[in-house]
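*Asks:* Requesting a structural model of the entry that follows:
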Amino acid sequence: MAEMNSYSFVDFPEDIQFYILSLLTPTEIGNFACTSRRFSRLCQNGSKLWYAICDRRWGSKTQIKKWGNGKISYKLLYKTLKKWENLIGFWRRCGQSQQKQTAGVKSAALIFFEWGPSFLSGYRLSPSSKGTYDVTKTPFLWMGISPEGKTVNFLDPDGHSNGLSGESGSLEMDWIPVNVNFIGDIHFSVEENVGLAYSRSSGAPTSKGEYGGDASNGLESGSPGSSPETLEMYQYYANRMSPGADRSWRRQKKREKEKQGRKKWETEHFLKIVDSSPSPARPLQGLWKGISDDMKLEFYLVAYDGVGIFCRRVGDLCEQISSPTPAFWTTNPAFIESPFSPEEEYLYNSRIHLQPPMTSKDINWQYPPMDNEVVSRIMYINSRYDLFIPGLAGISENPWCIEGRIWQYKNGTFGFGFLRDNSIVDLKPIAQDGFLLETMELCCD
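*Replies:* A predicted model of the protein is given here:
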């Protein structure tokens, strides 16, 4: 009987060794490096080992080689991306916003983070004002790494920017440099980096600071020995030689004056929406959107609190409740399975489904009627959520006013309504598989 060939780790090619090591955690790699000098040198090869680790974990989501213009160590990149990875997904503002609202841009209560090619992007999400299911998406926060290995965060106060341009990334000058402070895994704050804001405004009034220049490391802009006056003169003549740059230069000066005269950005806090999607055990939980009885799109958060299920508008979660909201809380999260009684059939079939107004889009059935949705299960609602908020007056204790139903459809979505009404608020998911649905950019002049 022939003996089976045995192989040790050192017999594999180096690329295979790095691939195997990339499957380990940093702690396990550190322990492996202590086994021999040869393996220690192998584990210290950051350009290959830590690149393999980063690429394996985030390579399908972002372009690993473009972070920091490809000039930073991949071990540092791993530490940063691992810290920022938790930001991906939905967050809600905690407390009322102290910021001044600009034309066309609301201080949205809902924030969504996603991966960019070489940065992390945070967007404000708000319901479309057109009464459709569209979600308005505006730039909010940009997070990257400079070629020197320093984290750089910029906030877009007005949502006017189109983000970054070019592979190296260029930043809008009216963006505000900020610090992002993590408080555990489900809480972070955004506060203005006053020192960096001052150094940027004292340098050349460029409309876009190149990534890795004055916007990358928190130091004053310009090369050593260059005074702000010299830089401003150079920038003036450089812009004058560019086609149409005279108008651009005037806009830059105007924006610079406006920025110098603005108030400091007030610190804001955000909490993570951990369960933003349904699960087999909790099919109703998550973020949803639906047309309310005033024919406006609203965002709803449905969560299981251990006692029952509650549903609240997202905007109400960070504001003091001053009036009743069409949301529910039920202490009996049990479904009634089909077949249903004739009374339940009539209760559902006699109601109208709140939908966007008919437009030319409906010709293409972008928003098909939901009246024909097949109900798979029914849940009883035994209370409105706002009845449990102290200080609300004028709420009737009539059970007819607080009792309702949740109708779950076979496609996984659901609608809810109260017995006192003749309508159903049908809810649709805001995102699916990590991607936003039916988004639209905010048009700003």
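*Asks:* C-alpha from now on. contacts and neighbour counts both.
*Replies:* Will do.
*Asks:* what are the ranges of the helices in the stretch 151-300 of the chain?
*Replies:* Using DSSP state H, counting those that start in this stretch, the helices of the stretch 151-300 of the chain run over 194-201, 214-217, 228-240, 245-261.
*Asks:* got a list of contacts for the first one?
*Replies:* Contacts with helix 194-201, where a contact means CA atoms under 8 Å, 6 or more residues apart in numbering, come from 176-178, 214-215, 218-221, 256, 260.
*Asks:* Please provide the structure for the following sequence as well, for comparison with the first:
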Amino acid sequence: MANNGVGASSLSFSDFPEDVQICILSFLTPSDISSFACTSKRFKSLCRNGSSNRLWYAICDRRWGSKTQIRKWGDGKIDFDLLFKTLSEYENLIGFWRISGGISGGIFGDAPLVFFEWGVSCVVGSRISPCNDGSYKVNKSPFIWLKLSADGQQLSYMKTNLFGEDSIQVNVSFMGKCHIVLEESNYNWVYSNSNSNSNSPKSGSPSKNGNGNNYIDNAMVVGSPDSDIGSPPDRMMSEMYQHFANRTSPGASGERAWRRQRRREKERQARRKWEPQHLVKIVNSSPSPSRPLQGLWKGICDDTSLDFYLVAYDDIGGVTCRRVGDSLKPFSGYAPVFWTSNATFINSPLSHEEDYLYHTRMHLRPTDVVEDDYIEYSPSRLMYINSSYDLVIPDLVETSSNPRHVEGRVWQYDNGTFGFGYLRNNFIVDLKHIARDGRVLDTTEFGSG
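*Replies:* Just a heads-up that it's a prediction; the model follows:
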């Protein structure tokens, strides 16, 4: 600050050290940075693209640095501006997806849910299914990995079965923000866990996720995405070329390699290509202060099996609860477990009648929980609900000869969870969280490769 009182001096953006400039610019959007780069040659150089560019690395690190290791994507050779575009697309994958129109026993097994999360240098998709051992545990089985090659090409690998080591390349098509399609790639890729020849092109080296699980990364490319080698004429020409090339190679190693390639080709042709699989994103998978019942939940049923429940609020104040697994059953209609057109709670203290109604019911709990160790939460408030019996003719609810068959309650506990039950029986199904803070709870991981 000048002391002569005539004027004051101020620093311009150019006067700041480059580290400070990069830190400030990392808060901007790509369009803002593009406009800023047009202001001068120096700033254009500061905003340049490339794997060594500090600004685009800072932008990626600020947004995703706490979730994944930015410098390990694409073996650390990818341009960071391209990495930003890819991670922005992958970010929408993170969270829960519901399998739409699936068939039990397919590539998803009996899992009704798929959960995508950040890995060290990839996005990992896992099947999520109930353990059905009488507990609240869920199976979490990683089965698909979305990575980047060193040149920025998106690579997606999926296990061909639940416990197998072989993987195939798949295409992940984004049909908007809430709908993706998984389909087998048309390109002829061969995957192997063994050490391959150093001259063979690779997509990267094996990496690990936060749990230390190895991923299948080594791949020898027989057909490249930029060609149509998967079509019969080109494949025939490729085979002829490979055949004569191997015949001219010294020793019997060329002939053995030719036979191995033919065997792999026959196995690939013999394996039936699976139909494209559709996934729908569960946008509101967690509760909010204004919608405390919203999201994905799990609860023990009266047959001691574990079920997944999805509770959704509509635009007119109603609440609907459905079993997630029902959407996989043919002709199930995805019928709701309970519903209400009025999501208004009745707060404590409850009336004597409602208090008696709650305390005379038995909580469905895991079979391995000892009676004395079970913590029963007192309800803080309740909500009136109806079962799906009266959805066809809702106007007949009050005129029904036996309203106990349709009327029920939701009891919310002090810890934020809740339970529901009907007047027609003496059970309360207590619902627990499937995930919290972006992590699936009570998992039993297997088949991670």
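*Asks:* picking up where we left off before, how about a markdown table for the contacts of helix 194-201 of structure 1, with distance to residue 46 of structure 1 and neighbour count added?
*Replies:* Shown next, in a markdown table, are the contacts of helix 194-201 of structure 1 (distance: CA to CA, whole Å; neighbours: other CA atoms under 10 Å):
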| residue | distance to residue 46 of structure 1 | neighbour count |
| --- | --- | --- |
| 176 | 33 | 23 |
| 177 | 30 | 27 |
| 178 | 30 | 24 |
| 214 | 28 | 20 |
| 215 | 27 | 26 |
| 218 | 26 | 20 |
| 219 | 28 | 14 |
| 220 | 31 | 21 |
| 221 | 31 | 22 |
| 256 | 42 | 17 |
| 260 | 43 | 14 |
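*Asks:* Tell me which of the helices of the stretch 151-300 of structure 1 sits nearest to residue 47 of structure 1.
*Replies:* Each of the helices of the stretch 151-300 of structure 1 was scored for nearness to residue 47 of structure 1 using CA to CA, and the closest is helix 214-217 (22.3 Å).
*Asks:* Out of the contacts of helix 194-201 of structure 1, the closest to residue 283 of structure 1 would be?
*Replies:* Of the contacts of helix 194-201 of structure 1, the one sitting nearest to residue 283 of structure 1 (CA to CA) turns out to be residue 178, at 37.9 Å.
*Asks:* Check the alignment and tell me where that closest one lands in structure 2.
*Replies:* Aligned against structure 2 by TM-score structural alignment, residue 178 of structure 1 finds its counterpart in residue 170.
*Asks:* Could you measure from its match over to residue 308 of structure 2?
*Replies:* Residue 170 of structure 2 sits at a distance of 28 Å from residue 308 of structure 2 (criterion: CA to CA, to the nearest Å).
*Asks:* Could you do residue 258 of structure 2 as well?
*Replies:* 50 Å.
*Asks:* Looking at the two, which is more packed in?
*Replies:* residue 308 (24 against 18; other CA atoms under 10 Å).
*Asks:* Now do the same for the more buried one: its match in structure 1.
*Replies:* In the superposition onto structure 1, residue 308 of structure 2 corresponds to residue 299 when matched by TM-score structural alignment.
*Asks:* Report the distance from stretch 230-247 of structure 1 to the chain centre.
*Replies:* Taking CA atoms, centre = their mean, to the nearest Å, one finds the center of stretch 230-247 of structure 1 at 37 Å from the center of the full chain.
*Asks:* Return the residues in contact with the match of residue 178 of structure 1.
*Replies:* 156-158, 182-185.
*Asks:* In strands, which of those residues appear?
*Replies:* When strands are assigned by DSSP state E, the members of the contacts of residue 170 of structure 2 inside them are 156-158, 182-184.
*Asks:* Closest one to residue 333 of structure 2 out of those residues, please.
*Replies:* Closest approach between those and residue 333 of structure 2, by CA to CA: residue 182, at 23.9 Å.
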